[in-house]
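>>> next comes the sequence, and after it the predicted model I'd like to discuss.
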Amino acid sequence: MGKFIRGFGYAFSGLGYAFKSQLNFKVHLLTAILVSIAGCWFKLSIAEWLWIIAAIGMVLMAELLNTAIEILVDLVSPEIHPKAKIIKDVAAAAVLVTAITAAIIGLIIFIPKILNYAS
């Protein structure tokens, strides 16, 4: 049981590292907070909240994996190498695709609410 509990400590340590060292993680987290506030303001349905929570989770997870991959690549290939660059670029592209997908989900949910609110 102790190992299980320590695992949470390691995970929170990883979150802390990402928050302290990764600007993009902070931007995604701030965006998640703003979207959550908007969700409360517009009184999202349970189904809409599920989509928003899934999108937020995917973006934060992608950013964390990207950070881990970048650190691992730097560890195993401290010198500049073309394949190391490709690995980092593809990992960053995964974050981009995830963030674009999340933005589309957000637009599908929020645009009708904003238009309805404005009229």
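Cool, the structure landed.
>>> only C-alpha atoms from now on, for both contacts and neighbour counts.
Will do.
>>> residue contacts, Ile87?
Counting by CA atoms under 8 Å, 6 or more residues apart in numbering, Ile87 makes contact with Val73.
>>> ok, structure two:
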Amino acid sequence: MLASFFHAWNGLIHTVVHQRNMRVHVVSAVLVGLVGSGIPLDVAEKVILIFCVLLIFFAEILNSALEHLVDLATRHFDEKARLTKDAAAAGVLVLAIGTVVIFAAILVNNWETVASSGPQIARQVALGLPLALCVMVLVLPQPRAVWVDAVAFLGGAVLLGVLATYTVSSVFSAINAGLLLIATSAARQRRREGPK
């Protein structure tokens, strides 16, 4: 069972390292986590947001696996292979658009809470945007010095710690900690693979 978990983790990290859209989803998930940890939402809304984020991750990982399978099966250009890849990517796009619509609906539904939470939102922005930037630095494919990754990880960890003291949802704080761990693991894996 431990080996299965290890292989699944490697698949997740491989997708983050090699798929640009997955890197975008990781940073976007951090932003969703910041909203969820800063604005009081009811349980149903929290579950919906978490499910949307996880569903997009699942779809992007499945899309990546399908692309690898198509590439393995076809060594030259094939219109059906292109259509297969395009359809899989369209599935991820539909989920991403749906998630944005759901996210907007939740914010609109809670607009009174959002409007009366000015100081909390300002704090989430002041601490959350640098956290998202730290995660973004870690998932970027460009080569960089080890110390840059170390600073990004440590900065993200400190920001998470400060944000955790103000959180309205420890679940979303834990999700952001997990996303920082994924981003750090992706940076480490990219360094192991070396420049391409």
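Everything's here; your move. On a predicted model such as this, the values are computed, not experimentally measured, just so you know.
>>> quick one: the helices in structure 2?
For structure 2, applying DSSP state H gives helices covering 2-18, 20-38, 43-73, 79-109, 111-115, 118-139, 146-166, 170-193.
>>> contact partners for the most far-flung residue of structure 2 relative to its centre?
For structure 2, the residue at maximal distance from the C-alpha centroid (CA atoms, centre = their mean) is His76, at 32.6 Å. If you count contacts by CA under 8 Å, 6+ apart, His76 of structure 2 has none.
>>> can you find the partner of Cys73 of structure 2 in structure 1?
Actually, residue 73 of structure 2 is Ala rather than Cys. The alignment partner of Ala73 of structure 2 in structure 1, by TM-score structural alignment, is Val76.
>>> which residue in structure 2 aligns with Gly57 of structure 1?
By TM-score structural alignment, Gly57 of structure 1 lines up with Leu54.
>>> so of the helices of structure 2, which one's packed in deepest?
helix 20-38 (a mean of 21; mean count of other CA atoms under 10 Å).
>>> measure the residue most central in space within structure 1 to Asp74 of structure 1 for me?
Taking CA atoms, centre = their mean, the centroid of structure 1 lies closest to Leu60, which sits 2.0 Å from it. Distance from Leu60 of structure 1 to Asp74 of structure 1, counting by CA to CA, to the nearest Å: 21 Å.
>>> would you mind measuring from the residue in structure 1 that Ala115 of structure 2 lines up against to Asp74 of structure 1?
Alignment note (TM-score structural alignment): Ala115 of structure 2 maps to Ala118 of structure 1. Per CA to CA, Ala118 of structure 1 is found 49 Å from Asp74 of structure 1.
>>> how about Lys26 of structure 1?
22 Å.
>>> do the same with Ile105 of structure 1
34 Å.
>>> again, but for Phe19 of structure 1
19 Å.
>>> could you do Gly39 of structure 1 as well?
Taken as CA to CA, the span from Gly39 of structure 1 to Asp74 of structure 1 is 39 Å.
>>> next one: Ser45 of structure 1
43 Å.
>>> cool, and Lys88 of structure 1?
From Lys88 of structure 1 to Asp74 of structure 1 the distance is 10 Å (CA to CA).
>>> next: Leu50 of structure 1.
Per CA to CA, Leu50 of structure 1 is found 36 Å from Asp74 of structure 1.
>>> what's the answer for Ala94 of structure 1, then?
Relative to Asp74 of structure 1, and taking CA to CA, Ala94 of structure 1 is found at 18 Å.
>>> equivalent analysis for Glu63 of structure 1, please.
17 Å.
>>> over to Phe25 of structure 1?
On the measure of CA to CA, Phe25 of structure 1 and Asp74 of structure 1 end up 19 Å apart.
>>> one more: Ala84 of structure 1?
Taking CA to CA, one finds Ala84 of structure 1 at 8 Å from Asp74 of structure 1.
>>> next: Leu15 of structure 1.
The gap separating Leu15 of structure 1 from Asp74 of structure 1 is 19 Å, by CA to CA.
>>> and what of Ile53 of structure 1?
For Ile53 of structure 1 relative to Asp74 of structure 1 (CA to CA), the value is 32 Å.
>>> same check on Ala92 of structure 1?
For Ala92 of structure 1, the distance to Asp74 of structure 1 - CA to CA - is 15 Å.
>>> go on, Ile37 of structure 1?
Distance from Ile37 of structure 1 to Asp74 of structure 1, by CA to CA: 37 Å.
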